[in-house]
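1. Requesting a structural model of the entry that follows:
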Amino acid sequence: MPISVNGQQHAFAGDPRTTLLDFLRRECGLTGTKKGCDHGQCGACTVLVNGQRINSCLSLAVMHDADEVTTIEGIGAAGSRSPLQDAFVRHDGYQCGYCTPGQICSATAMLGEIDAGWPSFVSEDLEAAPALNDQEVRERMSGNLCRCAAYSNIVAAILDVAGESA
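-> Just a heads-up that it's a prediction; the model follows:
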């Protein structure tokens, strides 16, 4: 069974109990996605599947036949960073860096959700386009924890990329 990861096909014929996280790290050699809690509570393993963010530790690899999985390596690399990666550097939103790949994957999807007009728990008007502000970003990123507490810097980086002021 092939799984498309960052635009490349990777064969999966392993144990059906293998998580997507372990497949990405062990079989694909993509170690940017981190194993944090292994219970879906920290967000360090966040990747994009068909443009939507998921906790890869809670998803089995066999579930992703014909899906497009994007990891941090597919968002940008050292020589060609994405605007979010650049903003995380500018705003010191990475601190130790362990949660950063999941934060950036989650923020990438979050900006797509805003563009699509998806409301969140703190959206004041469910019919209008969501206003991207500090409170909205914090709510939408609440599934990604940072032990270094770089939250204000992460929010500033996201707002910077979205064209808002922090």
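2. Please count neighbours and contacts with C-alpha atoms only from this point.
-> Noted.
3. so what does the helix or strand harbouring Val47 touch, helix or strand wise?
-> In the assignment (DSSP states H and E), Val47 maps to strand 46-49. With contacts defined as 3 or more CA pairs under 8 Å, 6 or more residues apart in numbering; DSSP states H and E, strand 46-49 has these neighbours: strand 52-55, strand 68-70, helix 100-115.
4. And this one, please, so the two structures can be compared:
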Amino acid sequence: MAKVSMTVNGKTVTREVEGRTLLSTFLREDLGLTGTHIGCDTSQCGACTVHVDGQQVKGCTVFALDVDGADIRTIEGMANKDGSLSVIQQAFQDHHGLQCGFCTPGMVMAAASLLAVNPKPTEAEIRHHLEGNLCRCTGYHNIVKAVMAASGQDVGSIAAE
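-> As a prediction, the model looks like this:
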């Protein structure tokens, strides 16, 4: 066991973990932040996407000890300070960018990462950025629409599928 400390959604946490504990497992089991989903444990689906020091990371690919001292943001940290949905979360709701919801936390985190570096992405750029996040329900159309809307762009230009 080893001690790990990090800031998660603005709060400093310190815990004892085994060296093999994945960040996604640490967030879910040690901190109770179950919004970070575990879908495949092989970095294929993106459901466990979080931000580590502002960078998009799949939580199942990183050991908790490797992010000692880091600033972690999970889906639970995406809401506004008053508890209302962030612009991205609201866009996903408004444009039906979810169905079963399993991929949604990872998609929202990926979208936030994209919009942080490219505030007005094209449809093609959004689709390319989301390639590492799988959705088995929506066909991505409304997810792309939601990201476009969150960026303040007109979603009417996205062709119906």
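5. Please state their TM-score.
-> After superposition, the two chains reach a TM-score (TM-score structural alignment, normalised by the length of the second structure) of 0.89; 151 aligned residues with a CA RMSD of 1.5 Å.
6. quick one on the thing from earlier: got the helices and strands packed on strand 46-49 of the first structure as CSV, with distance to Gly32 of the first structure and mean neighbour count columns?
-> Shown next, in CSV, are those (distance: least, CA to CA, whole Å; neighbours: other CA atoms under 10 Å):
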stretch, distance to Gly32 of the first structure, mean neighbour count
strand 52-55, 14, 20
strand 68-70, 11, 21
helix 100-115, 6, 22
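7. export the ones you listed to CSV and tack on distance to Leu159 of the first structure?
-> What follows is these, written out as CSV (distance: least, CA to CA, whole Å):
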stretch, distance to Leu159 of the first structure
strand 52-55, 19
strand 68-70, 22
helix 100-115, 10
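8. And the ones you listed: which comes nearest Gly79 of the first structure?
-> helix 100-115 (16.1 Å; CA to CA).
9. After the closest one, which helix or strand is next?
-> helix 134-140.
10. Which residue numbers in the second structure does that following helix align to?
-> Alignment of helix 134-140 of the first structure against the second structure: residues 123-129, by TM-score structural alignment.
11. What is the mean deviation of that stretch from its aligned residues in the first structure?
-> Comparing stretch 123-129 of the second structure with its match in the first structure after superposition yields a mean distance of 0.6 Å (mean CA distance after the TM-score superposition for the first structure).
12. from the chain's centre, how far out does that stretch sit?
-> Between the centre of stretch 123-129 of the second structure and the centre of its chain there are 16 Å (CA atoms, centre = their mean, to the nearest Å).
13. can you list contacts of that stretch?
-> With contact meaning CA atoms under 8 Å, 6 or more residues apart in numbering, stretch 123-129 of the second structure is reached by Ala110, Ala111, Leu114, Val144, Val147, Met148, Ile158.
14. Turn these into JSON lines, including distance to Gly10 of the second structure.
-> Formatted as JSON lines, those follow (distance: CA to CA, whole Å):
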{"residue": "Ala110", "distance to Gly10 of the second structure": "19"}
{"residue": "Ala111", "distance to Gly10 of the second structure": "20"}
{"residue": "Leu114", "distance to Gly10 of the second structure": "21"}
{"residue": "Val144", "distance to Gly10 of the second structure": "29"}
{"residue": "Val147", "distance to Gly10 of the second structure": "25"}
{"residue": "Met148", "distance to Gly10 of the second structure": "27"}
{"residue": "Ile158", "distance to Gly10 of the second structure": "36"}
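15. can you give me the helices in the second structure?
-> In the second structure, the segments counted as helices under DSSP state H are 23-25, 87-94, 104-117, 123-129, 141-150.
16. Fine by me, thanks again.
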